[in-house]
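Enquirer: Sequence and predicted structure, then a few things I'm wondering about:
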Amino acid sequence: MTLIDKSTIPATGNDQIDSDHAEFISLLNQLDNADNLEFAGLFRQLHEHVAAHFERENQLMAQSLFPAESEHKGEHQRVLSEFKQFQSRVDKGLIAFGQAFIRERLPGWFAIHAATMDNVLASYIRQNRA
């Protein structure tokens, strides 16, 4: 089963962002197919990936003087806060909470975030290169 088919997420044209998106999709799909023994480790791996992924985007926004930086970073903080809450539950062995987050929350959020906020950021960077 595949939660997100990579072909349904349009490329932004920014190699760094697109690479991070491909890794996110891969990890999310691995988690969807993970058994309970594998789930906790993969969930932590996705959580760490998302934190690093968001930090790379935050650096791109700062370097490019992206005008919507505060809104985009705010979205990153909100999602990281959710991850932290679910990570705590998964760490306690409450795998079903993590599975629900992976299956019911992240795919829809990611599709919208990638198509809107990340696409706008990549477009801004392309149009404002020195």
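Expert: That came in fine, so what should we check first?
Enquirer: make it CA atoms for all contacts and neighbour counts henceforth
Expert: OK.
Enquirer: what's the single longest helix in the protein?
Expert: When the chain is parsed with DSSP state H, its longest helix is helix 36-64.
Enquirer: Give the buried residues for stretch 2-12.
Expert: Across stretch 2-12, burial judged by 16 or more other CA atoms under 10 Å covers 3-4, 9, 11-12.
Enquirer: let me fix that: stretch 107-114
Expert: 107, 110, 113-114.
Enquirer: can you check stretch 33-50 too?
Expert: Neighbour-count burial for stretch 33-50 flags 34, 39-40, 42-44, 46-47, 49-50 (criterion: 16+ other CA under 10 Å).
Enquirer: who's in contact with it?
Expert: Stretch 33-50 is contacted by residues 1, 24, 27-28, 30-31, 80, 83, 87, 90-91, 93, 95, 98 when judged by CA atoms under 8 Å, 6 or more residues apart in numbering.
Enquirer: Please compare the first structure with the one that follows:
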Amino acid sequence: MAVLWTQDYAVGVDLIDRQHQELFRRFNSLIEACKERKGREQVAGLLDFLGGYVISHFQEEESLMAAHQYPGAAAHSSEHRDFAGQLRELRSHLDVEGASFNLLIETNESVLRWLIQHIRKTDTALGAFLQTRR
């Protein structure tokens, strides 16, 4: 089932919202591939994309936090590091065991869960803070 971007996920910072929308598009492409029974072929591509894109995305967010002296920056950055570690573990699993069905399920569940929770809680708090600084 695709995860649709709605305004509920908007944090109010155009750059961050556009980047989040791209993450949703990529994740949805994996879901579509799974429906077509091509998910195993797509999981490596998604993990490769995420490995680079989220690092860049996290750097953008962390730059905004530093520039505006966001009081929740340490905890927010810690979540970023934890997720980057989770992605490295998934990639390592892929490298060792290949694109197994279990890896596909784990990627779907863990990445989607983290993405939604992080955006709805942590990123929206950052967005609200940044709105007060404008």
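Expert: Done, it's in. A quick note: this is a predicted structure, and the numbers were derived from the prediction, not measured.
Enquirer: So which of the contacts of stretch 33-50 of the first structure is surrounded by the most neighbours?
Expert: When neighbours are counted by other CA atoms under 10 Å, Leu31 leads the contacts of stretch 33-50 of the first structure with 25 neighbours.
Enquirer: separation between that one and Met1 of the first structure?
Expert: Applying CA to CA, to the nearest Å, the value for Leu31 of the first structure to Met1 of the first structure is 11 Å.
Enquirer: And the spatially most central residue of the first structure, how far from Pro67 of the first structure?
Expert: For the first structure, Val50 is the residue whose C-alpha lies nearest the centre (CA atoms, centre = their mean; 5.0 Å). Counting by CA to CA, the gap between Val50 of the first structure and Pro67 of the first structure amounts to 22 Å.
Enquirer: so of the contacts of stretch 33-50 of the first structure, which ones are in helices?
Expert: Those of the contacts of stretch 33-50 of the first structure lying in helices (DSSP H): 24, 27-28, 30-31, 80, 83, 87, 90-91, 95, 98.
Enquirer: could I get those as a markdown table with distance to Glu55 of the first structure?
Expert: Converted to a markdown table, these look like this (distance: CA to CA, whole Å):
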| residue | distance to Glu55 of the first structure |
| --- | --- |
| Phe24 | 14 |
| Leu27 | 18 |
| Leu28 | 19 |
| Gln30 | 23 |
| Leu31 | 22 |
| Leu80 | 11 |
| Phe83 | 15 |
| Gln87 | 19 |
| Val90 | 23 |
| Asp91 | 23 |
| Ile95 | 27 |
| Gly98 | 23 |
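Enquirer: any idea what the residue nearest to the centre of the first structure aligns with in the second structure?
Expert: Alignment note (TM-score structural alignment): Val50 of the first structure maps to Val54 of the second structure.
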